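Colleague: output the structure for:
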Amino acid sequence: MTKDLTTSTISRQNILNNNLALEKIESTLALGGICWCDKTFFTKTQVAQILTIDERTIDRYIESHKDELIKNGYKIIKGKELKSFKEYVDDMNVVDISRAPSLGIFSFRTVLNIAMLVTESEKAKLIRSKILDIVLDVMVQKSGGHTKYINQRDEDYLPSAYKEYNYRKEFTEALNLYLDANKWKYAKYTNRIYEIVFLENAAEYKKILTLTEKDCVRQTMYAEVLNAIASFEHGLAIEMKQASEKLERKLTTDEMDKLIESASQNPYLVPHIHDARAKMASRDLCFRDALHNKLEAYIQSVPQSDFDKFLGETSKSLEERLSDPETLAVFKRLKDR
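Modeller: Below you'll find the predicted structure:
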């Protein structure tokens, strides 16, 4: 999947949703602008000057990418808003603003958005290069340079990992008690669940994330993915027990395969599975620069809340969380259930 900012909507939006990086980009580029209503805006004339392009070029991009630009702060003001804005504007920066019935203005995010779209400008190309450098620096700084375990910075990770560990034990015990198969059944059916939840087996997943043989796959998974796996394991363990007791014998592998196939189409599980796929595909591409080819159809832009979750004030390393009394209290409540 391309990450060329001029052609990839998702790559552009992942940058524009990253408020931590935007703050650094704004202070570094120092593009100026007009402070109005406690925010910085730019007129079309100013944007054209910044990118050294004709205003008609900007008009073409507004026409072709209108929805995207509006989403990222482009707006047309008129009436009282326009009258208020005129008080902050030097007439030399805007053509005929005194007689204009309306005016299109660009937020800082919109200016970056335009710079990521324009192919006719060398200045825009330089800005794109600077943007990518800053985004990478912020990612390294905030994650401590270890994106392999960036999933563990989510405050929901540890409770989800703990619950999944318990359901994992329940599932492996069920395989032992209710399935008539060889010793490879644990790895086989673990991979089967992975393939249903995120369409990859453990070996494929490790290769995509460039994990070593010693790396534990589940320690790199997001809370939502662990929750989907845990739900699947828990449901299968119960169904295996019920089916085995009804038949008064252990299940065959064919019977087990039918249970798994039925569970994969369970209407209660399907939404959680699709959510897990979208979260894994989108976050790994954004935070780990890892593309899950089999999940490409699920890739979306990463929302602002995810940047806060994994890089912002509420994110912490696993070591910090394990020393947090509130986290330990959560574990105690889970253990006492």
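Colleague: please count neighbours and contacts with C-alpha atoms only from this point.
Modeller: Fine.
Colleague: so which residues of the stretch 101-250 of the chain form helices?
Modeller: Applying DSSP state H, counting those that start in this stretch to the stretch 101-250 of the chain gives helices spanning 108-117, 122-143, 157-178, 185-198, 202-208, 223-247.
Colleague: need those helices in a markdown table (columns: mean neighbour count).
Modeller: Formatted as a markdown table, the helices of the stretch 101-250 of the chain follow (neighbours: other CA atoms under 10 Å):
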| stretch | mean neighbour count |
| --- | --- |
| helix 108-117 | 24 |
| helix 122-143 | 17 |
| helix 157-178 | 18 |
| helix 185-198 | 18 |
| helix 202-208 | 15 |
| helix 223-247 | 19 |
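Colleague: now the other sequence, so there's something to compare against:
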Amino acid sequence: MANDLTSSQVERQNILNNKYALKKIENHLRLGGLEFEGDSWLTKQQLMTLFDVSDSTIEKYIANHGEELKANGYKVLKGKKLNEFKSLHGGTVNDYGTKISILGVFNFRATLNLAMVLTESERAKEIRSRILDIVIDVVAERAGGHTKYINQRDSDYLPTAYTEYSYRKVFTDALNDYLDMDGRHKYAIYTNKIYQLVFKENAKEYKQLLKLAKNDNVRDTLYSEVLKAIGSIENGLAHEMKDKSEMLSRKLKPLELNEIINRLEINPYLKPVIDDARTKMASRDMTFRDALHKKLEAYIQTVPETDFDKFLGEASRSLEEQLSDPEVLEVLKRLKDR
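Modeller: Now for the predicted structure:
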């Protein structure tokens, strides 16, 4: 996670989409505010005091980041809504008096958003630093103390990993039956080619980036969407190898298999699957594992709120907890019996 939130809207939004971190941040900062419609709101005047900045400074950031701030809770009250807001607070709002016809207000989320972009305020800088500390703590705490296997907390992980294992077996059998290449190293060579096709890194590069140990299995750390992409390619490759080998009445040469793999990279049917896998890996690893896949940097997007539920929420569980669930075991049994 970048230390300078002022420069990345994606990283700002990743924090603002993490409701688990927001709750802890709110409890820690206790910024207060005026209660309205189930939320706490700060006026521009209150923000000027909080951040020790001028009215014109706040207005500048509303002008430059208006859409982002509105998406995170900033709103302009007028008419009936403004009268309701004022009536809850004695008919006046701070120093604005009774004659105001419009009033911009920030809920907690929008206030944090402003603190993340406000460079003229030392108080905002302090808040940004504390936000980053709390987010790191919350992710680690809810992931059970480490994030190496946070991918396994997804309820889709186990069924997907089990299915992918069967595709892996189909592929390794095809390498054995249809590829004219000696030695067991061919399995590692072509596994790396698939990894590079899907996420542009070989196993060694991936392990270094995630700081995995020598004996850690790469696939144990992959998200279910990445495993699905790999499984699709492995299964398709196995069938293409078989068809090509039977057509030629011989095993394939490595160069011939390489040509098949090169064509897959531009296959329009696979592109959506590969793009989705790259986006999920790049975006989630930056957010949950503090790991930047430089070769996938163009695929980084904001992590949606649903992903925080998937990996940090009450429904997310460690692999050990999932394996002790009779319903999960029944799903795996059905997959085995297919």
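Colleague: any idea what the TM-score is?
Modeller: Once the chains are laid over each other, their TM-score by TM-score structural alignment, normalised by the length of structure 1 reads 0.97; 337 aligned residues with a CA RMSD of 1.4 Å.
Colleague: tabulate the helices of the stretch 101-250 of structure 1 (a markdown table), appending distance to residue 19 of structure 1.
Modeller: Listed next are these as a markdown table, based on distance: least, CA to CA, whole Å:
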| stretch | distance to residue 19 of structure 1 |
| --- | --- |
| helix 108-117 | 10 |
| helix 122-143 | 10 |
| helix 157-178 | 22 |
| helix 185-198 | 29 |
| helix 202-208 | 28 |
| helix 223-247 | 23 |
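Colleague: wait, which of those is closest to residue 256 of structure 1?
Modeller: Minimum separation from residue 256 of structure 1 across the helices of the stretch 101-250 of structure 1 (CA to CA) falls at helix 223-247, 7.6 Å.
Colleague: now that closest one and helix 157-178, what's the angle there?
Modeller: Counting by axes from the mean of the first three to the mean of the last three CA atoms, to 10 degrees, helix 223-247 of structure 1 lies at 20 degrees to helix 157-178.
Colleague: need the next SSE after helix 223-247 of structure 1, C-terminal direction.
Modeller: Scanning forward in sequence from helix 223-247 of structure 1 by DSSP states H and E, the next helix or strand is helix 253-264.
Colleague: that following helix: which residues count as buried?
Modeller: In terms of neighbour count (16 or more other CA atoms under 10 Å), helix 253-264 of structure 1 has its buried residues at 256, 259, 260, 263, 264.
Colleague: same check, this time on stretch 56-67 of structure 2
Modeller: For stretch 56-67 of structure 2, a neighbour-count test (16+ other CA under 10 Å) marks 58, 62 as buried.
Colleague: hang on, the earlier thing: out of the helices of the stretch 101-250 of structure 1, nearest to residue 20 of structure 1?
Modeller: For the helices of the stretch 101-250 of structure 1, proximity to residue 20 of structure 1 was assessed by CA to CA; helix 122-143 is nearest, at 7.3 Å.
Colleague: summarise which helices and strands that closest one is packed against.
Modeller: Contacting helix 122-143 of structure 1 under the criterion 3 or more CA pairs under 8 Å, 6 or more residues apart in numbering; DSSP states H and E are the following elements: helix 19-29, helix 44-51, helix 108-117, helix 304-311.
Colleague: for those helices, which one ends up most surrounded?
Modeller: Ranked by mean neighbour count under mean count of other CA atoms under 10 Å, these are led by helix 108-117, which reaches a mean of 24.
Colleague: make JSON lines out of the helices and strands packed on helix 122-143 of structure 1 and add distance to residue 245 of structure 1.
Modeller: Below are these laid out as JSON lines (distance: least, CA to CA, whole Å):
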{"stretch": "helix 19-29", "distance to residue 245 of structure 1": "55"}
{"stretch": "helix 44-51", "distance to residue 245 of structure 1": "72"}
{"stretch": "helix 108-117", "distance to residue 245 of structure 1": "61"}
{"stretch": "helix 304-311", "distance to residue 245 of structure 1": "44"}
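Colleague: right, so of those, which gets closest to residue 12 of structure 1?
Modeller: Across these, residue 12 of structure 1 has its closest neighbour in helix 108-117 (6.9 Å, CA to CA).
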